[in-house]
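Undergrad: No letters, just coordinates:
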């Protein structure tokens, strides 16, 4: 396996919304393409030994590096090919630079919802391949969790075509210190309704503890999705993510936004949340505030366990619950977050890339994911960081503990699970979706914006997006 060493290009200022059609123009000229056709082989497609080479580009994040090294090695052994692995914490910038030169990886692991919007930009520019045929395989379909490829995190245009492979999945919710809610040192009762939730906030305030914090405003995405589905049901949720014009002016939409606005207000959110969220690495301080009992709840996924392992006391116990429900609701809604892999439309080894995506759902990879560990760079501490593939039975193999509890909670009888997100559109000049939708939480907290201002901004954003649907 080749490791492509990637230098961080910190000084390089690249605009993430740059159109890929412009970038593609910097690629091969007609003469260069003709030269390739004459040789009968595209450059870099095979090694000197005649092996095919798969170029895999993976975002270097919370799951660590070894997980991709192990997966690449397993694929090499299984298929008799070579994998050229590129890992970078600034993958969007590195790939943009490569694309400017007409160089494309065969497979990319880079999620929707990142600050750069790189995957969304690639989708909007038609630069991501349709991989519906991969998931038409009956054997593969029988292995996958029901409905995992039905959401917009697999079908971003909601047109029945799959462009993104959901390779990992994580139930999300409100994370908290379990020791405060059960056991001999129990201090509070766990709320299930919003009325109970805010009443708890009033009681905790008297103890000098905030009800809520959030790492950064983007972490409110799963909360907003689950609240929309909770308040209006599946039909309302599906209309909302497709930019129905009445989403935020309807009684249901206003109920969601009023509740969310109250939640992020200075009355209930930890006082330094916004300052920390906008500081370099400050999101971890907000997460630490839950560990240190300065705030009771935060929205997150089970990756937070490994992410905060070095600063989590041994006696601390994580817990996770769905976002509260409104009075009278029988069930609660939980949003399931997926991480995606995709193939550039210009990939040289398209067939091999599709084989690799199928391989991501194999028993071999399932076991590699479940046995994953991460090492904290500052302390050298190694901790289990299992990752779960959306394969039937995978979550059942998890060891007993918080992570397994989260997955079991997402399949409980009284839980309705939702996936997907805002439907992809044509490029909209000047629009940063993440900032437009979740950014106002900062202003509502500081008093610079009202919930009505947030509603007006969302309504305007929905109008723009509806007009730019593919």
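TA: Looks like it arrived, so ask away. For clarity, every value in this text was computed on a predicted model and none was experimentally measured.
Undergrad: going forward, measure contacts between C-alpha atoms and count neighbours the same way
TA: Noted.
Undergrad: shouldn't residue 170 be in contact with residue 334?
TA: No: Residue 170 sits out of contact with residue 334 when judged by Cα atoms under 8 Å, with a separation of 10.5 Å.
Undergrad: Of these two, give the one with the bigger neighbour count.
TA: Taking neighbours as other Cα atoms under 10 Å, residue 170 and residue 334 compare with residue 334 leading, 29 against 22.
Undergrad: any idea how far that one is from residue 417?
TA: 5 Å (Cα to Cα, to the nearest Å).
Undergrad: Can you list the buried residues in the longest helix along the chain?
TA: Longest helix of the chain, by residue count under DSSP state H: helix 221-240. Using 16 or more other Cα atoms under 10 Å as the test for burial, helix 221-240 gives 221-232, 236-238, 240.
Undergrad: tell me which residues of whatever helix or strand comes next after it are tucked away?
TA: Using DSSP states H and E, the helix or strand that follows helix 221-240 towards the C-terminus is helix 251-264. The neighbour-count check on helix 251-264 (16+ other Cα under 10 Å) flags 252-264 as buried.
Undergrad: what do you get for stretch 399-418?
TA: 402, 403, 404, 406, 407, 409, 410, 415, 416, 417, 418.
Undergrad: and the comparison structure, right after this:
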């Protein structure tokens, strides 16, 4: 098995604005300038007497990788230091009031349904420029800069307003997940065309199995991702690039309309609206019970459900089937990207410590330990031994090898335009519940994109690939 290398695109999940309207706001503390020191072992001049505060999203990866590994590496490097650890699935709810009050934690793992709006944080000057981190000597080999030890996509996809403000730490694969053992037992093959997909839907229906489901209560962005990647499969990555760049009528491209219509058809004929009322964990348990055949998610899924996986279940990844006979991307094209955002508070109490914490995360010990604890890869080159990988990660690696250059890009408007992405979540559920048509979904999304494009108060971002 070859080493996994991230494909184009970063996942900047964003939800929950950093502040609300009304009332006088406290004056912001000036951002601390972080300059490199002469000591390669302490390149940011960390003061061990200063406490460090770390907030982790305890989702699919849990939080022990931070509490028991990364934070311990920091304590080992700076004996006597105090590290405050907080784990939560409600990043926005917990941190929004603190950010408004200029009390932002030093390091934030910004992820999940309530992730903060990174573009807004960048505009408000809350995010530290990570350029000094990437230019610092690596922990393992001081003759190398940190930037030379990680996949270049970290630098390409972690920019906001042209600055290096976000560290995307993991390599992830998003596609359709299924039970390989069930397929083997039934003699089923993974569908390569939409006709094969619907034929399998008929076979699954006879077995009392729902062909496809996604969680509508929490994580509806799973299906929004799925529709976007299907559109890219049909029309090429330019479809998503145009959406990100707010190109006129991008949401009404033929590829987008075909993708939306295709999944609406699956939902109408083979879906179950009951799943729209379930959250991600409840839906994932249903799949482990072989009540759902295909589930759209990322490669964190296997680790998230590891304690519940029964003996007759083995996660495997399936590419999106060919939707038309003229899809621009061939069967086997798969989404591969870098994600799981980490940021350092520019106006926090210990930005130097925050920067050093990220440097330790990007050490081989920090990265290999993360992979061991979560069964997911990091962006650190050559840090993980592929032996002992669980079935789902092995399957994802093989799928990436088979895809070659046919990598589907992430949609970056997730982090660039919070309002548009949040609206997309809402409209995806409205669409999949049958309350609007595919054309109406595309029209509504286009109108929202047009409104944002016209809004001069919204900082615009662009990408070329």
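TA: Noted; the coordinates are in hand. Remember, it's a predicted structure, so these values are computed and weren't measured experimentally.
Undergrad: Next, the TM-score between them, please.
TA: With the length set by TM-score structural alignment, normalised by the length of structure 2, the two chains reach a TM-score of 0.79; 413 aligned residues with a Cα RMSD of 3.1 Å.
Undergrad: Looking at the buried residues of helix 221-240 of structure 1, which is nearest residue 103 of structure 1?
TA: Using Cα to Cα, residue 221 comes nearest to residue 103 of structure 1 of the buried residues of helix 221-240 of structure 1, at 33.0 Å.
Undergrad: and the buried residues of helix 251-264 of structure 1 as a markdown table, adding distance to residue 212 of structure 1?
TA: Below are those laid out as a markdown table (distance: Cα to Cα, whole Å):
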| residue | distance to residue 212 of structure 1 |
| --- | --- |
| 252 | 23 |
| 253 | 22 |
| 254 | 21 |
| 255 | 19 |
| 256 | 17 |
| 257 | 16 |
| 258 | 16 |
| 259 | 13 |
| 260 | 11 |
| 261 | 12 |
| 262 | 11 |
| 263 | 7 |
| 264 | 8 |
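Undergrad: From these, pick the one nearest residue 15 of structure 1.
TA: Of those, the one sitting nearest to residue 15 of structure 1 (Cα to Cα) turns out to be residue 264, at 30.0 Å.
Undergrad: Test my guess that the closest one contacts residue 444.
TA: Yes: here residue 264 of structure 1 reaches residue 444: they are 7.1 Å apart, a contact under Cα under 8 Å.
Undergrad: so the closest residue to residue 118 of structure 2 other than its chain neighbours is in which element?
TA: Spatial nearest neighbour of residue 118 of structure 2, chain neighbours left out: residue 415 (6.1 Å); criterion: Cα to Cα, 6 or more residues apart in numbering. Residue 415 of structure 2 is part of helix 413-416 when elements are defined by DSSP H and E.
Undergrad: can you check residue 200 of structure 1 too?
TA: helix 194-206.
Undergrad: How about residues contacting that helix?
TA: For helix 194-206 of structure 1, contacts defined as Cα atoms under 8 Å, 6 or more residues apart in numbering pick out 188, 191, 210, 211, 268, 324, 325, 326, 327.
Undergrad: which of the residues you listed lies closest to residue 452 of structure 1?
TA: For these, the nearest to residue 452 of structure 1 is residue 268 (18.7 Å; Cα to Cα).
Undergrad: Drop anything exposed from the contacts of helix 194-206 of structure 1.
TA: Buried among these by 16+ other Cα under 10 Å: 191, 210, 211, 268, 324, 325, 326.
Undergrad: Narrow those to those in helices?
TA: Reading helices off those, I find no matches (DSSP H).
Undergrad: Mean per-residue distance, the top strand by length along structure 2 versus structure 1.
TA: For structure 2, the longest strand by residue count, based on DSSP state E, is strand 167-179. Following superposition, strand 167-179 of structure 2 is found to deviate from structure 1 by 1.2 Å on average (mean Cα distance after the TM-score superposition for structure 1).
Undergrad: counterpart of that strand in structure 1, which residues?
TA: The alignment of strand 167-179 of structure 2 onto structure 1 (TM-score structural alignment) covers residues 165-177.
Undergrad: ok, now stretch 424-433 of structure 2?
TA: Using TM-score structural alignment, stretch 424-433 of structure 2 pairs with 437-446 in structure 1.
Undergrad: what does the matching stretch rub up against?
TA: Contacts for stretch 437-446 of structure 1 (Cα under 8 Å, 6+ apart): 217-218, 220-221, 261, 264-266, 269, 274, 449-451, 454, 457-458, 461.
Undergrad: Now with 7 Å, please.
TA: Contacts of stretch 437-446 of structure 1 from elsewhere in the structure, counted by Cα atoms under 7 Å, 6 or more residues apart in numbering, are 217-218, 220, 261, 264-266, 274, 449-451, 454, 458.
Undergrad: Stretch 347-358 of structure 2 too?
TA: 29-32, 34, 44-46, 50, 52, 74, 103-107, 126, 133, 344-345.
Undergrad: Quick one: buried ones out of the residues you listed?
TA: For the contacts of stretch 347-358 of structure 2, buried by 16+ other Cα under 10 Å: 31, 34, 44-46, 52, 74, 103-107, 126, 133, 344-345.
Undergrad: Among those, which are located in helices?
TA: 74, 133.
Undergrad: Out of the buried ones among the contacts of stretch 347-358 of structure 2, which comes closest to residue 421 of structure 2?
TA: residue 126 (21.4 Å).
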